[in-house]
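A.B. asks: need a structure here:
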Amino acid sequence: MPFQTGMLEKSGKLGTTVGSGLVEYIAPYARMQYYDTAQSRPYDANRGAKWFERMKVAEKREILDGAKKLGG
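C.D. replies: Model prediction:
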């Protein structure tokens, strides 16, 4: 996720009810940052749009292991 001032990240925490299963970014520019920017940057392939989708691919094993621990 873009992090210049930290407000986009903070808006995700402020707009989310823990346990709801839904993360909502309430910053007015969040949608544009997520959908309407380049998928990556020439100087860093890990930066760019759709950061949540890319995180799921990169961290798949850790996500599944955590879910397994919680699910029993």
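
A.B. asks: switch to C-alpha atoms for all contacts and neighbour counts from now on
C.D. replies: OK.

A.B. asks: Could you pull out the buried residues of the strand or helix carrying residue 10?
C.D. replies: Assigned by DSSP states H and E, residue 10 belongs to helix 7-14. Neighbour counts over helix 7-14 (16 or more other C-alpha atoms under 10 Å) mark 8-9, 11-12 as buried.

A.B. asks: got a list of contacts for the longest helix along the chain?
C.D. replies: Longest helix of the chain, by residue count under DSSP state H: helix 60-71. Residues from elsewhere that reach helix 60-71, judged by C-alpha atoms under 8 Å, 6 or more residues apart in numbering: residue 56.

A.B. asks: Another for comparison:
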Amino acid sequence: MSIDSEIDITANLQIGPTTSGMVRIFVEAEGGIEIPLDFEPDEAVEIAEEIRAAAEAARAKAGGGKPGGKKKR
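C.D. replies: Next up is the predicted model:
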């Protein structure tokens, strides 16, 4: 399976700080699967930047351009 493969799994995502000063990404999927992922704050910022870059790339592939811009036809 690759990042571009479609899958038919539903999951919930929660993101927040922990009491120990980490940033937790918590994934809860069908079937009772729970995956807590803890990151140092600097790592979390890098992940956020990667998510933003991926969103911009996906928008460009879909022809959406920048927010507020017109879609290409």
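
A.B. asks: Need the TM-score from the superposition.
C.D. replies: The TM-score (TM-score structural alignment, normalised by the length of the first structure) is 0.29; 36 aligned residues with a C-alpha RMSD of 3.5 Å.

A.B. asks: Setting aside sequence neighbours, what's the nearest residue to residue 56 of the first structure?
C.D. replies: residue 63 (7.7 Å; C-alpha to C-alpha, 6 or more residues apart in numbering).

A.B. asks: Please settle this for me: is residue 36 of the second structure part of a helix?
C.D. replies: No. Residue 36 of the second structure is assigned strand when assessed by DSSP: H, G, I helix; E, B strand; the rest coil, not a helix.

A.B. asks: Correct me if wrong: it contacts residue 29.
C.D. replies: No. With contact defined as C-alpha atoms under 8 Å, residue 36 of the second structure does not reach residue 29; the gap is 11.5 Å.

A.B. asks: In terms of secondary structure, what does the helix or strand containing residue 26 of the second structure contact?
C.D. replies: Under the criterion of DSSP H and E, residue 26 of the second structure resides in strand 23-29. Under the contact definition 3 or more C-alpha pairs under 8 Å, 6 or more residues apart in numbering; DSSP states H and E, strand 23-29 of the second structure sits against strand 11-17, strand 33-39.

A.B. asks: Following the chain onward from the helix holding residue 10 of the first structure, which element is next?
C.D. replies: helix 30-35.

A.B. asks: Next, the angle helix 60-71 makes with the helix or strand just after that next one.
C.D. replies: On the C-terminal side of helix 30-35 of the first structure, the nearest following helix or strand under DSSP H and E is helix 51-58. Between the axis of helix 51-58 of the first structure and that of helix 60-71 there is an angle of 90 degrees, by axes from the mean of the first three to the mean of the last three C-alpha atoms, to 10 degrees.
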